[in-house]
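Peer 1: Only the shape, not the letters, is given here:
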């Protein structure tokens, strides 16, 4: 079901933007925030009413989101937020492992001391918010986004941003699973130590293992959700 009013979650959408761009940003933010969950049917009339726009910019926004893989046009069901199956989840994590492993190796070579200090601060913040899965998930995203920038490779950064937009389709954070938050903290701390040692091979190995562990938890969540649906 489409909410009566969709609101941007990134601080608001600039009213001076073209209407199609505003519609795109608000719909993308709603998908990422879970307002529009995977499997939600996207009817132009309802979306236009919810966004306070006409159908034309909404149609353009949906076409753009479809090209990015966030929505799909099913022959018998129409436009809907993409639902990931087991193979798609696997493919997503395979790419995460490759790309984030590469980012970790590059960060070990190119990150500044200030950037590494910032990464360390982000990791240690987990200890203060250990009982808040929402804040933990936000801090986790910040850690990974900061690490990506530490690689100092604009093309890798662009690819990772696109990949992480698709991650929004996975649903709730794996950090809410008992024990995963602490394990993730330990993995992040080990990664930062490898970066501080300027050891690209070790940093890549730790990051790949981190993504593999996250995938195991994610797959368990997916199986659990499928069993309950």
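Peer 2: That came through, no problem. Predicted, not measured: the structure shown is a model, and the values here were computed from it.
Peer 1: C-alpha from now on. contacts and neighbour counts both.
Peer 2: OK.
Peer 1: residue contacts, residue 207?
Peer 2: By CA atoms under 8 Å, 6 or more residues apart in numbering, residue 207 lies in contact with 97, 100-101, 104, 187, 191.
Peer 1: how would you label it: helix, strand or coil?
Peer 2: helix (DSSP: H, G, I helix; E, B strand; the rest coil).
Peer 1: how close does it sit to residue 186?
Peer 2: Distance check for residue 207 against residue 186: by CA to CA, to the nearest Å, it reads 12 Å.
Peer 1: then this one, side by side with the first:
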């Protein structure tokens, strides 16, 4: 594992969080690997306190697992069956959410959607987490925003609790994929939602999720 620059003290916990997440997403900490609090603290040249906080946060995001008497380990990558199952859930929830968001569209909501699209004007070229984390964050925000604009707290919370988002990005960028299709598909969804075209928005979301699912399932194991 290569040396990681020391965290800046002014934003200590945030830096530790991004560095540890980067180790996981880049495969420096491989799926199933034990994550030793003391070793991570030495690597990042920080105290154990922020490391403990960060490992707990990453567990809540599903990137780490914790076992009694064994501590933290890197969560395994999703299997093809788990990917298919995750997208089946999303296909049940998100096309409806997109259609409903279109029905409830307002000028203020449209501006929020437009601003989110503008936050990542082009796909990153690199395959390391440091390169693509902005796209990963945008993807999470975009889907969460559509769920929020649907007015259904239950749908929004269900999507938040799947823990699939970052796992999918681990797989996608390890496999050398780029983000161009994702951004293009988001743009089509946004166009329909902002125009208030419920059926088109629902179909655009369904097509996006089905295409994303197929891209993952066609990747080499």
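Peer 2: That came through fine. What you are looking at is a predicted structure, and each value in this text was computed from that prediction instead of being measured.
Peer 1: TM-score for these two?
Peer 2: The TM-score (TM-score structural alignment, normalised by the length of structure 2) is 0.66; 208 aligned residues with a CA RMSD of 4.2 Å.
Peer 1: re earlier: any idea which of the contacts of residue 207 of structure 1 is closest to residue 171 of structure 1?
Peer 2: The closest of the contacts of residue 207 of structure 1 to residue 171 of structure 1 turns out to be residue 97 (CA to CA; 19.0 Å).
Peer 1: Show me what the closest one aligns to in structure 2.
Peer 2: Residue pairing (TM-score structural alignment): residue 97 of structure 1 is matched to residue 91 of structure 2.
Peer 1: That match touches residue 206, doesn't it?
Peer 2: Yes. Counting by CA atoms under 8 Å, residue 91 of structure 2 touches residue 206, with 6.2 Å between them.
Peer 1: Compare these two and say which is more crowded by neighbours.
Peer 2: The neighbour count for residue 91 of structure 2 versus residue 206, taken as other CA atoms under 10 Å, is higher for residue 206 (21 against 18).
Peer 1: Quick check: chain neighbours aside, which residue is closest to that one?
Peer 2: Spatially, and ignoring its direct neighbours in sequence, residue 206 of structure 2 is nearest to residue 95 (5.4 Å; CA to CA, 6 or more residues apart in numbering).
Peer 1: Same check on residue 222 of structure 1?
Peer 2: residue 86 (7.7 Å).
Peer 1: Residue 31 of structure 1 now?
Peer 2: residue 37 is the one closest to residue 31 of structure 1 (CA to CA, 6+ apart), at 6.3 Å.
Peer 1: would that neighbour count as being in a helix?
Peer 2: No. When classified by three-state DSSP, residue 37 of structure 1 is found to be coil rather than part of a helix.
Peer 1: List the residues that contact residue 102 of structure 2.
Peer 2: Residue 102 of structure 2 touches 150, 192-198, 201, counting by CA under 8 Å, 6+ apart.
Peer 1: Trace it over to structure 1, please.
Peer 2: In structure 1, residue 102 of structure 2 lands on residue 108 (TM-score structural alignment).
Peer 1: Next secondary structure element downstream of the host helix or strand of that match?
Peer 2: Assigned by DSSP states H and E, residue 108 of structure 1 belongs to helix 86-110. Using DSSP H and E, the helix or strand that directly follows helix 86-110 of structure 1 along the chain is helix 113-128.
Peer 1: From the contact counts, what lies against that next one?
Peer 2: helix 133-150, helix 180-196 (3 or more CA pairs under 8 Å, 6 or more residues apart in numbering; DSSP states H and E).
Peer 1: Output these in TSV; the columns should cover distance to residue 26 of structure 1.
Peer 2: TSV is the format used below for these (distance: least, CA to CA, whole Å):
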stretch	distance to residue 26 of structure 1
helix 133-150	19
helix 180-196	30
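Peer 1: got these as CSV, with mean neighbour count and distance to residue 165 of structure 1 columns?
Peer 2: Formatted as CSV, these follow (neighbours: other CA atoms under 10 Å; distance: least, CA to CA, whole Å):
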stretch, mean neighbour count, distance to residue 165 of structure 1
helix 133-150, 18, 11
helix 180-196, 19, 21
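Peer 1: Out of those helices, which is closest to residue 118 of structure 1?
Peer 2: Of all those, helix 133-150 comes closest under CA to CA, at 8.4 Å.
Peer 1: Following element in sequence after that closest one, please.
Peer 2: Using DSSP H and E, the first helix or strand after helix 133-150 of structure 1 is helix 154-167.
Peer 1: Distance of residue 169 of structure 1 relative to residue 35 of structure 1?
Peer 2: In terms of CA to CA, residue 169 of structure 1 sits 11 Å off from residue 35 of structure 1.
Peer 1: Between these two, point out the one with more neighbours.
Peer 2: Taking other CA under 10 Å, residue 169 of structure 1 and residue 35 do not tie; residue 169 has more neighbours (24 against 18).
Peer 1: right, and that one touches residue 38 too?
Peer 2: Yes. Counting by CA under 8 Å, residue 169 of structure 1 does reach residue 38; the two are 6.2 Å apart.
Peer 1: which secondary structure element contains residue 73 of structure 2?
Peer 2: Here residue 73 of structure 2 is assigned to strand 71-74, by DSSP H and E.
Peer 1: again with residue 66 of structure 1
Peer 2: helix 55-67.
Peer 1: can you list contacts of that helix?
Peer 2: Outside helix 55-67 of structure 1, the residues that reach it (CA under 8 Å, 6+ apart) are 19-21, 23-24, 27-28, 44-45, 47-48, 71-73.
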